[in-house]
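**Q** no sequence on this one, just coordinates:
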């Protein structure tokens, strides 16, 4: 399936938020009542404060999304100076296994290189095993010193790709 990655358009933001929550729900059963659900649904904030990317088919069907975060900007969590971040990678559950996550991640790495970053870092839920395999295939390495828990019931594992 040919996939195009581009910045999200304003008219897509609600759908991007819904897709993000659906992907997280498929991974761990997250519901709208979960404290993080409002953040996942708020694609408008990601589009304002970071680079919100989407993957679409030729007919425009939304397949996935990712947030590319430049160093020192509001959505940065674990990155240091000169480190871009990948946040909220989400693929429509119906499109999984088709390489959508890879093309979105590759675009973040490309942008980080273009921005002159030294590395790309990210946090991933301990339950997101398919994402961990993807990051490993891309050359990311586990970076346990950056692991963290935003809530007692959520463990986030950190990964880093030196550029």
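**A** Noted; the coordinates are in hand. Note that the structure is predicted; figures quoted are calculated from it, not measured.

**Q** drop to CA atoms for contacts and neighbour counts, all remaining ones
**A** Fine.

**Q** Can you report how many residues neighbour the nearest residue to residue 32 once chain neighbours are set aside?
**A** Sequence neighbours aside, residue 38 is the residue nearest to residue 32 in space, at 7.3 Å (criterion: C-alpha to C-alpha, 6 or more residues apart in numbering). The local packing of residue 38 (other C-alpha atoms under 10 Å) involves 13 other residues.

**Q** where does residue 38 land in three-state SS?
**A** When classified by DSSP: H, G, I helix; E, B strand; the rest coil, residue 38 comes out as helix.

**Q** here comes the other one, which I'd like you to weigh against the first:
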């Protein structure tokens, strides 16, 4: 099966939003389940697409997953600084996992970072329990950067995010 990575089309936003939300919910990554405020952000692909580049992995006409690529200095950046691009919200549908879509999406972000003038590094944040994603990042050469780990909700210590970077 050939996986194609390309920019998400508006008609796919709802599908990708639901894939992303369900990936986080099924993997227990949202502290408050369906009432978690971040769930709305995960589902709002149109908002992400207006501020960054949203990519989808497609096979046989079906969206398998997606990722948001934030070029250097983009409004969706969480941790990137000057000369850095960022990966956000990588998610693959539960039924499509293990088929290479996640890795293909990360590789596409690497290609975009390398093609971005002045970009010297690709960075990302990830939750501690996202072990499959960690394996992808490490296999592709990303290194842990514990000095950049951070917490999006400071009063909830168990949400601390791990960070990785890859120097291009």
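**A** The structure has been received and is ready for your questions. The model shown is predicted, which means the values in this text are computed figures rather than measured ones.

**Q** Please state their TM-score.
**A** Counting by TM-score structural alignment, normalised by the length of structure 1, the TM-score of this superposition works out to 0.96. Behind it: 162 aligned residues with a C-alpha RMSD of 1.0 Å.

**Q** Residue 158 of structure 2 versus the counterpart of residue 32 of structure 1 in structure 2, what's the distance?
**A** Using TM-score structural alignment to pair residues, one finds that residue 32 of structure 1 aligns to residue 34 in structure 2. Distance, residue 34 of structure 2 to residue 158 of structure 2, by C-alpha to C-alpha, to the nearest Å: 18 Å.

**Q** With residue 41 of structure 2 instead?
**A** Residue 41 of structure 2 is 20 Å from residue 158 of structure 2, where distance means C-alpha to C-alpha.

**Q** what does residue 82 of structure 2 give?
**A** Using C-alpha to C-alpha, we find residue 82 of structure 2 at a distance of 29 Å from residue 158 of structure 2.

**Q** go on, residue 136 of structure 2?
**A** 23 Å.

**Q** With neighbour numbers in mind, choose between these two.
**A** Neighbours were tallied for residue 136 of structure 2 and for residue 158 using other C-alpha under 10 Å; the higher tally belongs to residue 136 (17 against 12).

**Q** Can you tell me what that one aligns to in structure 1?
**A** In structure 1, the residue matched to residue 136 of structure 2 (TM-score structural alignment) is residue 134.

**Q** Please list the residues outside the helix or strand containing that match that contact it.
**A** Per DSSP states H and E, residue 134 of structure 1 falls inside helix 129-138. Helix 129-138 of structure 1 is contacted by residues 101-102, 124, 141, 159 when judged by C-alpha atoms under 8 Å, 6 or more residues apart in numbering.
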